[in-house]
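Visitor: Give me a model of this one.
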Amino acid sequence: MIKIYAALLATAALFGTQAAHAAVSETPAPTAPAGARAPTSPAPGAGQPASYEDQIRAFLQEQAAAYAGTPQIAVEPVDTERLAPCEQAEVFLRPGSRLSSRLTVGLRCLAPQTWVTYAQANLSIDGSYYVSARPLKAGTVITRDDLSERSGDLLLLPRGVLRDADQLIGSITTQRINAGSAIKARALRSAGSIQRGQAVRLEARGPGFVATSEGKAMQGGEPGTQIQVRAGSGQMVTGTVLNAHTVLVLM
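Guide: Below is the predicted model of the structure:
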């Protein structure tokens, strides 16, 4: 009887140990308290020159996006020694300014105290553009063979130069263009435009009627613009350019 009782005690002890091990293995891992967040890197302190330089660099990157090229930006350190700490700042260019190789960029603090300072930046935009492959006389309809691709700093091109081949092909030159010259918009007109002094077809439209006559353009214009035309009778009328030969007059 004593042996049986001892065996029962040993069996109970064995099952208890196994249950204890099972309880330990099935205990879930501790979870983070509700609302806790993973730690983040500290933000740069307000007023640090590097943060201002980054804002200026990002601003110029956005402005340079209007050019089909790769910008290279160098911003000189912003002098903040005498400036109050700033929590919200904006970057700006002076009115009338345009992107150039050397820029004065404004930095305005909006809060908590307002102040304005300026920084210097160097900018270049490397990209491709087109020049005339041969001398082009006035009245030439530009084709792809008339253009030669070049690469360089787009900011060094004269103002008004057209850089995209799609803007050039099909346009008509209004003046002589030398070989190797970048082509300005003012030296071209669209194929659908009318030139001053050109003979045109006047198309008069009114309720229930359409009449046509001949006239002479007293102004040049692109399709959609209004120009003055002297009719065959000598009368001056104003109409809208429809295409390279027709002016619409609404009655």
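Visitor: going forward, measure contacts between C-alpha atoms and count neighbours the same way
Guide: Noted.
Visitor: need the longest helix for the protein.
Guide: helix 2-25 (DSSP state H).
Visitor: elements contacting that helix?
Guide: Contacting helix 2-25 under the criterion 3 or more CA pairs under 8 Å, 6 or more residues apart in numbering; DSSP states H and E is no other helix or strand.
Visitor: Let's verify the nearest residue to residue 124 once chain neighbours are set aside: helix, strand, or coil?
Guide: In space, residue 124 comes closest to residue 72 once its chain neighbours are excluded; the distance is 5.2 Å by CA to CA, 6 or more residues apart in numbering. Under DSSP: H, G, I helix; E, B strand; the rest coil, residue 72 falls in the strand class.
Visitor: Tell me the spacing between residue 72 and residue 55.
Guide: Counting by CA to CA, to the nearest Å, the gap from residue 72 to residue 55 is 15 Å.
Visitor: likewise residue 96?
Guide: 21 Å.
Visitor: Next: residue 229.
Guide: Noted for residue 229: a distance of 54 Å to residue 55, by CA to CA.
Visitor: what's the helix or strand hosting residue 130 packed up against?
Guide: Following DSSP states H and E, one finds residue 130 within strand 115-132. Helices and strands touching strand 115-132, by 3+ CA pairs under 8 Å, 6+ apart, are strand 69-75, strand 102-111, strand 147-153.
Visitor: One more sequence to fold, the one below, so I can look at both together:
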Amino acid sequence: MLVLQPVAHSVAQAATQTPEELNLQKKMLAFLESKAASWDGTLQAQIEPPNIKNQPKCENVEIFIPGRGATLRPTVTLGIRCLGPKPWVSYTQANIRIDGNYYITARPIRAGTTLSMQDLERRKGDLLRLPRGTLIDPEQLVGYITRYRLNARKPIKASAIRSPLSIERGQMVYMEVRGVGFVARSEGKAMEDGEPGDHIQVRTASGQIVTATILDAHTVLVPM
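Guide: The predicted structure is shown next:
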């Protein structure tokens, strides 16, 4: 659950802002809240007052973050797009943080280890400053298998673990072919990593390469 902890502006600063600018800041804060809604923590936001005094009056404002696939960062540019009556665009800066719990490795962990809570240690801090791809929910960690050795006291990235139902490249798997009233099974070798539902290439005992769908940690389904 996201909790908002607003950062107050000085009285002198607030006194210099017009009602339109104050209303716009509320909209920008609401926008940041919506972008941060999926995070479990406390949002703090300090928004630089936008310089729109010389812009025509706007009746329909849209707030956005420039760039395709833009996400929240500790310092982020906010775009202000007026849709009418006379369109214009302006920009300002916001400093934000989301304080919440995350987990680090409690000790060095070997490759191939199935993680448990004993392998993890809880920390609290700014979630936006964690390395990209860090997993912060223990449900995303416990029961998963490490792909490589993990150093102690480090956050864990999604790329560092795999599902216990996943298949690794080079692993021997059972290949199933299903038809009406029958199931044929043989062995093959996975040529790619994958999770359940992924399509991977598998080499048959005869050397043929086929595409199959992963069912579980040991089985793939080959279409007829």
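Visitor: Between residue 96 and residue 55 of the first structure, tell me which one has more neighbours.
Guide: The neighbour comparison of residue 96 of the first structure against residue 55 (other CA atoms under 10 Å) goes to residue 55, with 16 against 5.
Visitor: residue in the second structure matching that one?
Guide: Under the alignment (TM-score structural alignment), residue 55 of the first structure maps onto residue 27 of the second structure.
Visitor: Apart from its neighbours in sequence, what residue is nearest its match?
Guide: Excluding its sequence neighbours, the residue lying closest to residue 27 of the second structure (CA to CA, 6+ apart) is residue 63, at 7.5 Å.
Visitor: Quick one: residues contacting that neighbour.
Guide: By CA atoms under 8 Å, 6 or more residues apart in numbering, residue 63 of the second structure lies in contact with 27, 28, 31, 78, 79, 80, 81.
Visitor: Please identify the residue most distant from the middle of the second structure.
Guide: The outermost residue of the second structure relative to its centre, with distances by CA atoms, centre = their mean, is residue 181 at 43.1 Å.
Visitor: From residue 214 of the second structure, how far out is that residue?
Guide: From residue 181 of the second structure across to residue 214 of the second structure, the span is 21 Å (CA to CA).
Visitor: Strands along the second structure, start to end?
Guide: Here the second structure has its strands, by DSSP state E, at 3-4, 42-47, 60-64, 75-84, 88-105, 120-126, 145-146, 161-162, 172-179, 182-190, 199-204, 209-214, 219-221.
Visitor: Average separation of the longest one from the aligned part of the first structure, please.
Guide: Okay, so that is strand 88-105 of the second structure. Strand 88-105 of the second structure, aligned to the first structure and superposed, deviates on average by 0.5 Å (mean CA distance after the TM-score superposition for the first structure).
Visitor: what about that strand, distance to the chain center?
Guide: Relative to the centre of its chain, strand 88-105 of the second structure is centred 14 Å away, using CA atoms, centre = their mean, to the nearest Å.
Visitor: and the angle from that strand to strand 42-47?
Guide: Relative orientation of strand 88-105 of the second structure and strand 42-47, computed by axes from the mean of the first three to the mean of the last three CA atoms, to 10 degrees: 150 degrees.
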